[in-house]
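In: pasting a predicted model and its sequence here:
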Amino acid sequence: MTTTVHIIDDDADFRDGLAWLLDSRGLVARTWTGGDAFLQAVRPGSTDWACSVVILDIRMEPLSGLATFEQLKALGWPWPILFLTGHGDVSMAVGAVKAGAWDFLEKPFQNNQLVDKVEAACLAAQAMQADGQERRQFQQALAALSAREREVLDLLLQGHYNKNIADQLGITSRTVEFHRANIFQKLGAQSAVELAHRMGRFGASGAMGDASGGLPTL
């Protein structure tokens, strides 16, 4: 799985030097002259949001790094954002991390230190990508359950036993067992406890949970 590192900085020499550094360490880098250019590229319908890490300078013109960050958040940008900041802007970078940025690095920095942070962010992005794919598959399977299977699932998640479910739905216990086995097979679970964990992990709310979730693909 390839992760693209997007370098957003209005200093051409710094931007190109950083791209060279990352390329020399085997990382795929792409440069942007500023936040406005990058935002245009990730507007809905313009491109897909492949697995990415963003390196964002906190002070840029005409659109600052913080303003770019806020607009990316508004778009639902899911990938790690690493801020680069001067000494006087550390407090702003800390605030950005508290607001959802992945990390920050103060200039001047050691090359190895930056590469280590970027590689860690790439691993985090790859884990998010894998989790997003699994979430979509789970929610697609959830949406494909029959109406009766959804009824059985709802009662199962409430902790009811097969006989209780059968009584409530007016069907036989054998029929409940049949639906239960199909539900576990379709949703990739071995037990009701595991199924409940998967429902919680993937943000599903009941058997009628939203099946359109997952990472944005614009």
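Out: In hand now; what should we look at?

In: going by C-alpha atoms from here, please, whenever you check contacts or count neighbours.
Out: Fine.

In: go ahead and confirm residue 105 touches residue 89.
Out: No: assessed by Cα atoms under 8 Å, residue 105 is found out of contact with residue 89, at 10.7 Å.

In: of those two, which one has the most company?
Out: Taking neighbours as other Cα atoms under 10 Å, residue 105 and residue 89 compare with residue 105 leading, 20 against 13.

In: three-state assignment of that one?
Out: strand (DSSP: H, G, I helix; E, B strand; the rest coil).

In: comparison target below:
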Amino acid sequence: MGDYVVHIVDDEEPVRKSLAFLLTMAGFTVRVHESATSFLALAPGIGKGCLVTDLRMPDMSGVDLLTRLRAARVTMPAIVITGHGDVPMAVAAMKSGAFDFIEKPFEDTVLIEAIGRAAERIGETPAAAEDGPAVLSRLDQLTERERQVLSAVVAGLPNKTIAYDLNISPRTVEVHRANVMAKMQAKSLPELVRMTLAAGLGTS
């Protein structure tokens, strides 16, 4: 599994324990931290690592944690675990440097695969993750309506809201979303967000 450590930051002990057990059984080296504050104190001295953090924690949000890590020049790929409907916060986390986000409840394999992908980025600068020019050329293939849907999806709006705003049916939004994913060659929403950020869109 490589020479890196997976750091789990979550304020809920049962969650920390279950994640630690899952990842240890999958062969990862794991360290748990009960708060973002305690992790931040140790972060500058951490070598190769990958971070798994919850978005909503009492002492600071996952977004705040990532922002502070970046300010402290601690670069490690981070995977953010979000509750249902937290897509706008997850997008904010990706703007703050998160590599990926996973919505609860998730299958074990989804997290394990996300960590595997994130680990490939250890030591890289976040900007190297996606190729801007290639993404821009894919964006050029989108219709005006598809671009509108893309912007709304990346902003975290649900299909019903997008449908209402654009005055089209939710089913039509689903079709546009599928077309956007296909044209952008994105396998997941986090990947789509990453591409959009790499292309310099949605960074405001």
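Out: Looks like it arrived, so ask away. Keep in mind that this is a model prediction, so the values were computed, not measured.

In: tell me, how many residues neighbour residue 106 of structure 2?
Out: 10.

In: map it across to structure 1 for me.
Out: Counting by TM-score structural alignment, residue 106 of structure 2 corresponds to residue 109 in structure 1.

In: quick one, helices of structure 2?
Out: In structure 2, helices defined by DSSP state H lie at 13-25, 36-42, 62-71, 87-95, 108-119, 132-139, 144-154, 159-166, 170-184, 189-198, listed in chain order.

In: how about those in TSV, adding distance to residue 5 of structure 2 and mean neighbour count?
Out: Listed next are the helices of structure 2 as TSV, based on distance: least, Cα to Cα, whole Å; neighbours: other Cα atoms under 10 Å:
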stretch	distance to residue 5 of structure 2	mean neighbour count
helix 13-25	11	15
helix 36-42	13	15
helix 62-71	17	19
helix 87-95	21	22
helix 108-119	10	16
helix 132-139	30	16
helix 144-154	30	18
helix 159-166	38	15
helix 170-184	32	17
helix 189-198	23	22
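
In: in JSON lines: the ones you listed, plus distance to residue 78 of structure 2.
Out: Listed next are those as JSON lines, based on distance: least, Cα to Cα, whole Å:
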{"stretch": "helix 13-25", "distance to residue 78 of structure 2": "15"}
{"stretch": "helix 36-42", "distance to residue 78 of structure 2": "13"}
{"stretch": "helix 62-71", "distance to residue 78 of structure 2": "8"}
{"stretch": "helix 87-95", "distance to residue 78 of structure 2": "9"}
{"stretch": "helix 108-119", "distance to residue 78 of structure 2": "7"}
{"stretch": "helix 132-139", "distance to residue 78 of structure 2": "21"}
{"stretch": "helix 144-154", "distance to residue 78 of structure 2": "19"}
{"stretch": "helix 159-166", "distance to residue 78 of structure 2": "27"}
{"stretch": "helix 170-184", "distance to residue 78 of structure 2": "23"}
{"stretch": "helix 189-198", "distance to residue 78 of structure 2": "12"}
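
In: what's stretch 9-25 of structure 1 in contact with?
Out: Outside stretch 9-25 of structure 1, the residues within contact range by Cα atoms under 8 Å, 6 or more residues apart in numbering are 7-8, 28-35, 56-57, 60-61, 111, 115.
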